[in-house]
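Student: requesting a structural model of the entry that follows:
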Amino acid sequence: MSSVQRNNVKISGNGSKTMMFAHGYGCDQNMWRGVTPSFEEHFKVVLFDYVGSGDSDPSAFNRTRYSTLNGYAADVIEIIDELKLKKVNFVGHSVSSMIGALAAIKRPELFESIVMIGPSPSYINEGEYVGGFERADIEDLLEMLDNNHSGWSAMMAPIIMGNPEHPEFAAELEQSFCKTDPMHAQHFARVTFLSDNRADLSKLKTKTLILQCDKDAIAPTIVGEYVHKCIPGSQFVMLNATGHCPHLSSPGNVTKAIREFLL
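Tutor: All right, here's what the predicted structure looks like:
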């Protein structure tokens, strides 16, 4: 199976440069629909779904390969290699920020830049490091996900999205969570929320932009600032947006920040 088939890769745009957009946990490539059209005039735009998400091929799931974020990073590299892409501008939301970083650390020649939206290298508080959650909190969330996928989705979507004045955003996120196969959702959640990539940040030499939102319940500002401090030469922008999914709730602000970074 080709990586293009496996990951349901879609390509648009006519530019000579490439932008690759990578979705977060429980989401798919459709979440970028408010952002990508603004870049299609000047870039080739590549969208895809991680294995277990969206319309990817479920038969490609391998528990061992995807036991860490490195398996998903390997998929990103395979897509780039198969499409013979050069100097990719990678935009990753949430967990995809770390997946993109791992891919760029392994194959730096493939990447022109990395944009991280709401990144977190580790969600669990440890010593002086503040990730936003105690380990017991994460374990409780994972246990609830195992026992009641739809209930977890209904509870977490409004918290993750924020923006209570726009309940339609949370409803879309909940629908996306519920569409994901429970087995894949449970597995990817464990890999995401129990990962610790703090030691990898200083290895990233690719030009990097960190986009942070106010009132982000998943990756609070202190985490974004930590990522900025640890990645040499990175840029940090506080968006005029709230919640964890600004590409849904405030796509214009996300687009503007990325444009200013790239152009």
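Student: going forward, measure contacts and count neighbours with C-alpha atoms only.
Tutor: OK.
Student: show me the helices in the stretch 1-150 of the chain, by range?
Tutor: 3-6, 69-82, 95-106, 135-147, 149-161 (DSSP state H, counting those that start in this stretch).
Student: do the same with the stretch 151-263 of the chain
Tutor: 167-179, 182-193, 221-230, 246-249, 251-262.
Student: deepest-packed of those, please.
Tutor: helix 246-249 (a mean of 22; mean count of other CA atoms under 10 Å).
Student: pull the contacting residues for the closest residue in space to Glu82 that isn't next to it in sequence.
Tutor: Using CA to CA, 6 or more residues apart in numbering and skipping the chain neighbours, the partner closest in space to Glu82 is Ser3 (7.2 Å). Going by CA atoms under 8 Å, 6 or more residues apart in numbering, Ser3 touches Val9, Asp75, Glu78, Ile79, Glu82.
Student: and for Ser250?
Tutor: Ala241.
Student: now render the helices of the stretch 151-263 of the chain as TSV, adding distance to Leu47.
Tutor: Converted to TSV, the helices of the stretch 151-263 of the chain look like this (distance: least, CA to CA, whole Å):
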stretch	distance to Leu47
helix 167-179	17
helix 182-193	19
helix 221-230	25
helix 246-249	14
helix 251-262	16
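Student: looking at these, which is closest to His93?
Tutor: Between His93 and these, the tightest spacing by CA to CA is seen for helix 246-249, at 8.6 Å.
Student: give me the helices and strands touching that closest one, please.
Tutor: If you count contacts as 3 or more CA pairs under 8 Å, 6 or more residues apart in numbering; DSSP states H and E, helix 246-249 packs onto helix 251-262.
Student: helices or strands up against the helix it packs on?
Tutor: Helix 251-262 packs on strand 207-214, strand 235-242, helix 246-249, going by 3+ CA pairs under 8 Å, 6+ apart.
Student: this one as well, want them side by side:
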Amino acid sequence: MSIDILQRNHVKVLGSGDQTIVFAHGFGCDQEMWRHIVPAFEQNYRIVLFDYVGSGKSQIDLYDSTKYNDLHGYAQDVLDVMEALELKDTVFVGHSVSGMIGMLASIRNPEYFSRMIMIGSSPRYMNDQPDYFGGFNKSDIDELLEMMQLNFIGWASYLAPIVMQNSDRKELAEELERTFCSRDPHIARQFAEVTFYSDCRSSLEKASVPSLILQCSDDSISPVEVGDYLHAHLKNSKLRQMTAKGHYPQLSHPDEMAQCMKDYLAGV
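Tutor: Below you'll find the predicted structure:
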């Protein structure tokens, strides 16, 4: 059976321009997360938005628990979308785990990519003593996954305000909680497990596409040590510290994030 990739991943193409920006959402989210960023770029770039299978308005019946038991399965989604649209030399913008998904895709097919922009991305979420700090002990991740299993709604309401920060703007955490809750609990839990147990450190040296690492302050998912590690091990990378707090600057501080992206793409 032939699968329509553009339907499978609910692909949208907007804007106009010679170069394409592909926006890739993180765990528990969908392409709606980019709605405050897209207007800053659609006049000068072609914009591609999509949902990973199992997220947003993708074709959930095509979710394959074997394929998506590894970040490489998601990287294949990225490559499928790029091939279907006949893209090349794109700017790939990956939030959170999508920074690593995009990097894995770029190692396999670098011709599709000209630049990478990673927002709050981490090559390894789990601490690895004595010389790597990812922000989580194994017991932290185990507890998070157990909470997802036992009480998915409770997990969403617990996690959303912690990772969003910006407690003075409660509507941000509320939106994130609604997004989490709209996911299929079984798929979300598997994506969480794949994300938080992933280890992409050995792949960093294989990546060749120039990249910008956007590091938020006070990010409970990707602390500053993670951004420093990425920058130190990813050749052709730039690290930019943002004043934005939390893990979702595309929602909380879209103007600052868009300006950081524009500066990088303009060579500033």
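Student: nearest to Ser56 of structure 1, out of the helices of the stretch 151-263 of structure 1?
Tutor: helix 182-193 (11.6 Å).
Student: rebuild the helices and strands packed on helix 251-262 of structure 1 as CSV, extending it with distance to Pro58 of structure 1.
Tutor: CSV is the format used below for these (distance: least, CA to CA, whole Å):
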stretch, distance to Pro58 of structure 1
strand 207-214, 31
strand 235-242, 33
helix 246-249, 26
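Student: between those, which one is nearest to Met98 of structure 1?
Tutor: Of all these, strand 207-214 comes closest under CA to CA, at 11.5 Å.
Student: distance from the closest one to structure 2 after superposition?
Tutor: Taken over the aligned residues, the distance from strand 207-214 of structure 1 to structure 2 averages 0.4 Å (mean CA distance after the TM-score superposition for structure 1).
Student: corresponding residue for Thr208 of structure 1 in structure 2?
Tutor: Matched by TM-score structural alignment, Thr208 of structure 1 corresponds to Ser211 in structure 2.
Student: pretty sure that match is touching His233, no?
Tutor: No - using CA atoms under 8 Å, Ser211 of structure 2 makes no contact with His233, being 11.6 Å away.
Student: burial count for Val46 of structure 1?
Tutor: 24 (other CA atoms under 10 Å).
Student: do His244 of structure 1 as well
Tutor: His244 of structure 1, neighbours per other CA under 10 Å, totals 27.
Student: alignment lookup: it to structure 2.
Tutor: Aligned against structure 2 - with TM-score structural alignment as the criterion - His244 of structure 1 pairs with His247.
Student: tell me the contacts of its match?
Tutor: Ser96, Gly120, Val163, Met164, Gln165, Cys216, Asp219, Ser220, Ile221, Ser222 are the contacts of His247 of structure 2 under CA under 8 Å, 6+ apart.
Student: identify, from these, the entry nearest to Ala258 of structure 2.
Tutor: Cys216 (13.4 Å).
Student: and stretch 225-238 of structure 2, which stretch of structure 1?
Tutor: Stretch 225-238 of structure 2 covers residues 222-235 of structure 1 once aligned (TM-score structural alignment).
Student: likewise for stretch 87-98 of structure 2?
Tutor: Stretch 87-98 of structure 2 maps onto residues 85-96 of structure 1, going by TM-score structural alignment.
Student: quick check: closest non-adjacent residue to Leu173 of structure 1.
Tutor: Ala157 (5.7 Å).
Student: and that neighbour? What does it align with in structure 2?
Tutor: By TM-score structural alignment, Ala157 of structure 1 lines up with Ala160.
Student: that match touches Ala173, doesn't it?
Tutor: Yes - if you go by CA under 8 Å, Ala160 of structure 2 and Ala173 touch, sitting 5.3 Å apart.
Student: thinking again about what came up before, neighbour-wise, which of the contacts of His247 of structure 2 leads?
Tutor: Ranking the contacts of His247 of structure 2 using other CA under 10 Å puts Gly120 first, with 29 neighbours.
Student: which residue in structure 1 lines up with it?
Tutor: Aligned partner of Gly120 of structure 2 by TM-score structural alignment: Gly118.
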